[in-house]
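Participant: whatever this is, show me its structure:
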Amino acid sequence: MPPTPDGTPIWADAMFPDVEAAKQFYGDLFGWTFEEGDPEYGGYTQALSDGKRVAAVVPRMPGMEDVPPAWTMYFASSDIAATAARIRELGGTTEMEPMEVGEFGSMLIARDPGGVQFGVWQPGTHTGFAKQNAPGAFSWAEVTTRDADKADGFFPALFGYEVQRMVDENIDFHLWSMPGSQMPSLGRFKMTADFPPEVPPYINVYFGVDDCDEAVAKVTKHGGQVHFGPMSSPFGRFAAVSDPQGAAFAVIDLATTEGEPPQVTPA
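Facilitator: Coordinates of the predicted model:
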């Protein structure tokens, strides 16, 4: 299997004060099943869709009681030490220095100069998502930030993304692609004034569903919140939500598209 290009979204996980509640919520929402949490790695519990790994949930670590639940998007790196050094050169910060996770690989946690948290994963035996772009699996991600200029100067320089700007006077949105790829790898969305000031910058992780409206109904039934949508788009019908413990994410029905694809131009 060829190595995953640096900068590719490769994995997602979230830390919760109540992992059992998270498993019940996401199990009902996405049909996930869960492996047994590994005590050697803090109870890290992988989620499976159709028997294929798609994400993970983990108990909150001691000393992190004040850290709110949030999904973390990891990007692939073939040299995590070099990536860490480059993050600092570009004005970012490394909150967790590169750390080996047994034979599975190495990880770090960082922030861009505007405060967007993200992870980096150098694969070992764990090569990341085993299922993508389908119901129950990771389908898209958007760097969502008030400091769009800082994100634009950081992530493409870190991972070599090619950048396009969506032609739309109502939003400030960029598409970031791996060099030579015909398909974007993720987006960058500048927060509008509608975002409450207490909402921090973050990477919005999208998970595929069979029916967006049905998924939103399940979110609210279980005590989660809907922040935006459901809304139809050329890419699928989607909604931005958060789970009952406050972790924000999005759901998207990739099969339910509406309208013409938006125009893009080199940024």
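Participant: alpha carbons only for contacts and neighbour counts from here, please
Facilitator: OK.
Participant: quick one: buried residues of the helix or strand residue 216 falls within?
Facilitator: In the assignment (DSSP states H and E), residue 216 maps to helix 212-221. Residues of helix 212-221 classed as buried: 212, 213, 215, 216, 218, 219 (neighbour count, 16 or more other Cα atoms under 10 Å).
Participant: distance from the chain centre to it, please.
Facilitator: Relative to the centre of its chain, helix 212-221 is centred 20 Å away, using Cα atoms, centre = their mean, to the nearest Å.
Participant: what angle sits between the helix or strand just after it and helix 212-221?
Facilitator: Using DSSP H and E, the helix or strand that directly follows helix 212-221 along the chain is strand 225-231. Angle of strand 225-231 versus helix 212-221, following axes from the mean of the first three to the mean of the last three Cα atoms, to 10 degrees, is 170 degrees.
Participant: my read is residue 81 is in a helix, agree?
Facilitator: Yes: assessed by DSSP: H, G, I helix; E, B strand; the rest coil, residue 81 belongs to a helix.
Participant: run through the residues that contact it.
Facilitator: By Cα atoms under 8 Å, 6 or more residues apart in numbering, residue 81 lies in contact with residue 98.
Participant: one more to put side by side:
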Amino acid sequence: MAVKPEGHPCWADAMFTDLEGAKSFYGEVLGWTFGESSSEHGNYTEAYRDGKPVAAIVPPVPAQEGQEEQSQWCLYFASPDTAATAAKIRDNGGELVMEPMTVGDYGTMCLARDPSGVVFGVWQAGSHEGFQAPMDQPGAFCWAEVFTREPEKSDAFFPAVFPYTARQMEDDGVDFRIFNVGDAPVLGRMRMTDDFPPEVPPYINVYFSVADCDEAVAKATKLGAVLRFGPMSSPFGRFAALTDPQGANFSVIDTQTTEGDMPKLTDVS
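Facilitator: As a prediction, the model looks like this:
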């Protein structure tokens, strides 16, 4: 598979205190297998589905040992020039959590925070091109949504940094927007309501494909995950939101099981 176009989600990783526990959990729920940990890069460990890279897990860096920082999935967006994207992030009110850094011959990355507090990554591919499994393959990354209490900030920021156009869902009950690159929808944005406890920070929720949403939820909760929402059928698929045993939020979706009509979307200037 080729390098993802600019602005497309291209990789996801998460930091876990219990790396073996994360392997066991995601291996069971999503059918992942794992490569050898790279000691040169902080025991960074790639996950695979049917031999194709789908994500990675990593233990905390030494400076963070003992801190109660919650595990969280980080989504990376493709960039042809990480330094140029980092400049756009700064110029549009974002904050660089980690300056652009070359990772061997794999590529160049940075970590950032949007003006509403959402953390994300940027990846300029070298030998590591990112996700290799098709989105509809069970275990593969499928979709992602920015969850924020200040949508107006994210709505201005992301199209200024990446080549996005936006469409707003016509629904008085839900404030939801979709960002496109060309005709391709690549990212959702959801306003966090009072249903989210105040201690939950804004974040990007990643979705992984599964063959059977209810079965995946049953496995996950049996292994100690907390079901936050669903399973629910929608025009996009049957999905559910979960928190894994180490506190990382994620969702699962069966895109083959759909129900209802697609929502109406309005172009936003």
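Participant: related to what we said a few turns ago, the helix holding residue 216 of the first structure vs the second structure, average offset?
Facilitator: Once the two models are superposed, helix 212-221 of the first structure sits on average 0.7 Å from its counterpart in the second structure (mean Cα distance after the TM-score superposition for the first structure).
Participant: for that helix, which helices and strands make contact with it?
Facilitator: Under the contact criterion of 3 or more Cα pairs under 8 Å, 6 or more residues apart in numbering; DSSP states H and E, helix 212-221 of the first structure touches helix 19-30, strand 225-231, strand 237-242, strand 248-253.
Participant: residues in the second structure aligned with that helix?
Facilitator: Mapped onto the second structure using TM-score structural alignment, helix 212-221 of the first structure covers residues 213-222.
Participant: next one: stretch 23-31 of the first structure
Facilitator: So stretch 23-31 of the first structure sits over residues 23-31 in the second structure, by TM-score structural alignment.
Participant: buried sites along the matching stretch?
Facilitator: For stretch 23-31 of the second structure, burial by neighbour count (16+ other Cα under 10 Å) applies to 23, 25, 26, 27, 29, 30, 31.
Participant: just give the closest residue to residue 256 of the first structure, not the sequence neighbours.
Facilitator: Excluding its sequence neighbours, the residue lying closest to residue 256 of the first structure (Cα to Cα, 6 or more residues apart in numbering) is residue 236, at 4.9 Å.
Participant: look up how far residue 211 of the first structure lies from that neighbour.
Facilitator: 10 Å (Cα to Cα, to the nearest Å).
Participant: and what of residue 189 of the first structure?
Facilitator: Separation of residue 189 of the first structure from residue 211 of the first structure (Cα to Cα): 24 Å.
Participant: higher neighbour count, the two?
Facilitator: residue 189 (21 against 17; other Cα atoms under 10 Å).
Participant: what helix or strand is the more buried one on?
Facilitator: strand 184-190.
Participant: number of residues surrounding whichever residue in the first structure pairs up with residue 115 of the second structure?
Facilitator: Alignment note (TM-score structural alignment): residue 115 of the second structure maps to residue 113 of the first structure. Using other Cα under 10 Å, residue 113 of the first structure is surrounded by 19 other residues.
Participant: quick check, residue 113 of the first structure in a strand?
Facilitator: No: secondary structure of residue 113 of the first structure, determined by three-state DSSP: coil, with no strand assignment.
Participant: that one contacts residue 91, correct?
Facilitator: Yes: under the criterion of Cα atoms under 8 Å, residue 113 of the first structure makes contact with residue 91 at 5.5 Å.
Participant: what touches both of the two?
Facilitator: residue 154.
Participant: got the contact list for residue 16 of the first structure?
Facilitator: Counting by Cα under 8 Å, 6+ apart, residue 16 of the first structure has contacts 22, 57, 58, 59, 60, 69, 245.
Participant: shouldn't the fifth one be in contact with residue 17?
Facilitator: Same thing as residue 60 of the first structure. Yes: under the criterion of Cα under 8 Å, residue 60 of the first structure makes contact with residue 17 at 5.2 Å.
Participant: of those two, who's got more company?
Facilitator: Using other Cα under 10 Å as the criterion, residue 60 of the first structure and residue 17 rank with residue 60 on top: 20 against 17.
Participant: do you know how far that one is from residue 198 of the first structure?
Facilitator: 22 Å.
Participant: ok, now residue 153 of the first structure?
Facilitator: Distance from residue 153 of the first structure to residue 198 of the first structure, counting by Cα to Cα: 24 Å.
Participant: ok, the two, which is more surrounded?
Facilitator: Neighbours were counted for residue 153 of the first structure and for residue 198 using other Cα under 10 Å; residue 153 has more, 14 against 6.
Participant: how about the secondary structure of the closest residue in space to residue 3 of the second structure that isn't next to it in sequence?
Facilitator: Spatial nearest neighbour of residue 3 of the second structure, excluding adjacent residues (Cα to Cα, 6+ apart): residue 129 at 5.2 Å. What three-state DSSP gives for residue 129 of the second structure is coil.
Participant: hmm, residue 129 of the second structure is touching residue 5, no?
Facilitator: No: Residue 129 of the second structure is beyond contact range of residue 5, at 10.8 Å (criterion: Cα under 8 Å).
Participant: quick one, which of these two is more surrounded?
Facilitator: Legend: neighbour count by other Cα under 10 Å for residue 129 of the second structure and residue 5, higher for residue 129 (19 against 14).
Participant: aligned to the more buried one, what sits in the first structure?
Facilitator: Match for residue 129 of the second structure (TM-score structural alignment): residue 127.
Participant: from residue 89 of the first structure, how far out is that match?
Facilitator: On the measure of Cα to Cα, residue 127 of the first structure and residue 89 of the first structure end up 27 Å apart.
Participant: and for residue 72 of the first structure?
Facilitator: 22 Å.
Participant: who has more neighbours, those two?
Facilitator: For residue 72 of the first structure versus residue 89, neighbours defined as other Cα under 10 Å are more numerous around residue 72 (21 against 12).
Participant: ok, now how distant is the aligned partner of that one in the second structure from residue 124 of the second structure?
Facilitator: In the second structure, the residue paired with residue 72 of the first structure is residue 74, using TM-score structural alignment. Plainly put, residue 74 of the second structure is 15 Å away from residue 124 of the second structure if you go by Cα to Cα.
Participant: and for residue 143 of the second structure?
Facilitator: 20 Å.
Participant: how about residue 35 of the second structure?
Facilitator: From residue 35 of the second structure over to residue 124 of the second structure the distance is 22 Å, taken as Cα to Cα.
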